[in-house]
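J.: pasting the structure only:
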């Protein structure tokens, strides 16, 4: 027992130190955990003596991880992702799996192992992408939304893969999986209707009771799975899905997350302990890593180009998904536990995770720079489109007074204000869905982006009195300022920036005004702070009603904008 306590303590201390180092180097924390496992395992210093016990405890990390995944599954997100983005996700999964399976068979693996390798290579890391895109404020961009839609499809595929692959008996997987799937869904539907909502509404009055009831519910499914001889991972996932419709599911997730993080740390460290360099082929790892880093993004970009997306969003989406997933590690671990693949595949998967997590963090950070350098070559992909998205409304030779790049929340309010003033407006956006909405409202617009070298002349930049960009990307705005300054020196230029130092550079290059949304919001809140608290509270109804009016006007297509001062 004392040795076990020492081992767990060493795991947590070393994992913490390396996780801090990983974050300081702008790497995912999981990289730190995996490296900690390598150092403490047989490939390193062999510090842990109870590796089997650590591995057993780490299984709880998988249980809690998938329980929370189930809690956070929202079917409305699938509907809201957009048909084109979901189609990209589906085709990406099919093509990458097929290519990965063919590669694994070519490398000499049998069909079962090749299937595992293919699904391992197909999935990308939701945690890594959300973290890095969030740091760059790009989750709501076109490529950010498409990437999240692809990840959503991949998560659903991972769930199915766990059902099909993570079994204990290869001869009975199909019957037990179908039985559990149907039975699980029926159980979820019946229990949710009958008493789950009432039970958790009752226990939610006491936070401690809500916490322990949620864990007990999870382990009720896990115990049933053990008795039936099926995957505990799927059982935990079904337990989470059964609670996801509840109003308190966010609170349940928040309370269980620390427990999940503790055991998940043990899981990823134990995966690192399985890595052995002696029997692992460096050539094989290199081939698989190149497949993930180069071939997978190439397939995604090809699919997006065929569907009709422009080169830039296609490239930015694809390069952001060039890593394997946390689910890949879970699936590989489940395969080893079921005896379907050997431990070398798990070791290779862990090394791939380290390599691709590190590489993708740099690719996402410098994606715009890479695109700018190879944009001329990458635009050739647009010729693959079976239906080119030539979305445009209005005169083919427009003479607008105001040109707006970006028509999301801020851009749309500017557009509505200018139209209410009877000004001639032309809008450019690289999101097909946004352009379609503008076309329905009969607002002159065009599908395209700032980096298109021909777009300035096509939209009548010579006639514009003012050019406004609501796109916060620094490089795009810098390019816009340079081109407008050359083509129409008399035009006023307004751009957007996330940070003050970027705004200063825009002014130095010729911008006449720089919008800093965060600074403006801070100034407005500072103004509110000068009023009595009672006055702020009383104005809540006015703010609430103003937002309702803005929402209703948006649905009706009218041009009245939300004004917090009304």
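T.: Received, thanks. Since we're looking at a predicted model, the values are computed, not measured.
J.: hey, let's count contacts and neighbours off CA atoms from now on
T.: Fine.
J.: in which helix or strand would I find residue 426?
T.: strand 425-429 (DSSP states H and E).
J.: who touches that strand?
T.: The contact list for strand 425-429 (C-alpha atoms under 8 Å, 6 or more residues apart in numbering) reads 398, 400-407, 415, 418-419, 435, 443-449, 459.
J.: want to compare, so here's the second one:
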């Protein structure tokens, strides 16, 4: 049976790719198709799927920095979106007398959150995790996970106790984790360490104390994000993560077989997906983000969450809702993935077509991270002000050239400014940076960043200008 599942996933994934769709759409279809055909399920598929999710979120955490997420626009949008959802719940409770309050709350929770897995995978594939819109989207998803933990904590004091304890313990554990990464070398031990941290400590370690394993894997990754070998660790886990994630998308199709009734139930949440995207878009604009940033972040959040399946499954177990609602939720999640994945692949092209209309809604005042970056009269730009970049800066300065440096490390920026160099904070891996830079007078751009991936992203974006 294992061979049948692998072959079906490959065949439909390849078909999706030939049609210009992401392979994950084919994996979703394979799950539903094999379930409908009555093919025997693979033992442990859900465990494989869970491992894939943990490795993905750990890899995402390695590319994020905590200071980027503790921002007003992240918490503000996440909390406002949740408050608006709560308002809709209240209106539905008053108008829909046929439903009990617990059932309406279950539905609201199911529909309000976005998929961390899909957003993370899409942003990672586009190499936009560290971009401003990527950081905002992932930050909002983290806040949503924290809201879920808070809701669980209302009924379980153990959750609140461990959450408070972890807030104190995780920063203390950071030096030990960094030391382990230094000692692991560059071979199989590095891959094994990644598995231990993502699956053991972050995943099942957090679950053992009643917290979200997915959030745990993300947080453990974030503790190592400023380590010099964080990118190497992420790259070492790439193939393993991609293989296990196939199990995640296959498993969604195993929730149940769709019928006309469940398809009808799923039609409403599918129909309001555009409204969900618009809500995120206008909330982000309200916090001063540009139309481009708001559109890209909102589109990556315009899905339904795998967490909704867990919430609905719990409601079915408590007999609050019929099992058909669980199947309908699975259909809505799967369809949102199937719609969201290809749309996000062409997100930049879609925005380019709608840019004139969408920019009409921008505020006059702009978020500092979304402001156009002026390089003044600089003729030469040095991207990455480490040892090599600083040497290049000093050398060109000696010839009387007008030069400016860019770096994503604020501490380096402050040091260079103190030493008299003109350096601007900017992340070369942020695709939107190259749309915001004024390059009218620039003749030469030197890419002195150590990360090859950052050089590739910067080169691709510059060619598009």
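T.: Received, thanks. Note that the structure is a prediction, hence the values are computed from the model and not measured.
J.: Kindly provide the TM-score of these chains.
T.: Once superposed, chain against chain, the TM-score is 0.64 (TM-score structural alignment, normalised by the length of structure 2); 425 aligned residues with a C-alpha RMSD of 5.9 Å.
J.: What's the local residue count around the residue mapped onto residue 316 of structure 1 from structure 2?
T.: Residue 316 of structure 1 maps onto residue 296 in structure 2, with residues paired by TM-score structural alignment. Residues lying near residue 296 of structure 2 (other C-alpha atoms under 10 Å) number 22.
J.: next one: residue 18 of structure 2
T.: Quick note: residue 18 of structure 2 (other C-alpha under 10 Å) scores 11 neighbours.
J.: which ones are touching it?
T.: Residue 18 of structure 2 neighbours (C-alpha under 8 Å, 6+ apart): none.
J.: and what of residue 113 of structure 2?
T.: Contacts of residue 113 of structure 2 were listed using C-alpha under 8 Å, 6+ apart, and they are 141, 144, 304, 305, 307, 308.
J.: In contact with the aligned residue in structure 2 for residue 269 of structure 1, which residues are there?
T.: In structure 2, the residue matched to residue 269 of structure 1 (TM-score structural alignment) is residue 251. Contact partners of residue 251 of structure 2, counting by C-alpha under 8 Å, 6+ apart, are 31, 45, 46, 49.
J.: in structure 1, which of those remain in contact?
T.: Mapping the contacts of residue 251 of structure 2 onto structure 1 (both residues aligned by TM-score structural alignment, their matches' C-alpha atoms under 8 Å) leaves residue 31 still in contact.
J.: Among the contacts of residue 251 of structure 2, which one has the most neighbours?
T.: Counting neighbours by other C-alpha under 10 Å, the top entry in the contacts of residue 251 of structure 2 is residue 31, with 25 neighbours.
J.: Would you mind measuring from that residue to residue 263 of structure 2?
T.: Computed as C-alpha to C-alpha, to the nearest Å, the residue 31 of structure 2 to residue 263 of structure 2 distance reads 17 Å.
J.: what does residue 403 of structure 2 give?
T.: Applying C-alpha to C-alpha to residue 403 of structure 2 and residue 263 of structure 2 gives a distance of 60 Å.
J.: neighbour-wise, which of the two wins?
T.: residue 403 (24 against 18).
J.: Near the nearest residue to that one once chain neighbours are set aside, how many residues? Count them for me, please.
T.: In space, and not counting its chain neighbours, residue 403 of structure 2 is closest to residue 380: 4.7 Å by C-alpha to C-alpha, 6 or more residues apart in numbering. Residues within reach of residue 380 of structure 2, counting by other C-alpha under 10 Å, total 22.
J.: Having no further points to raise, I will conclude here.
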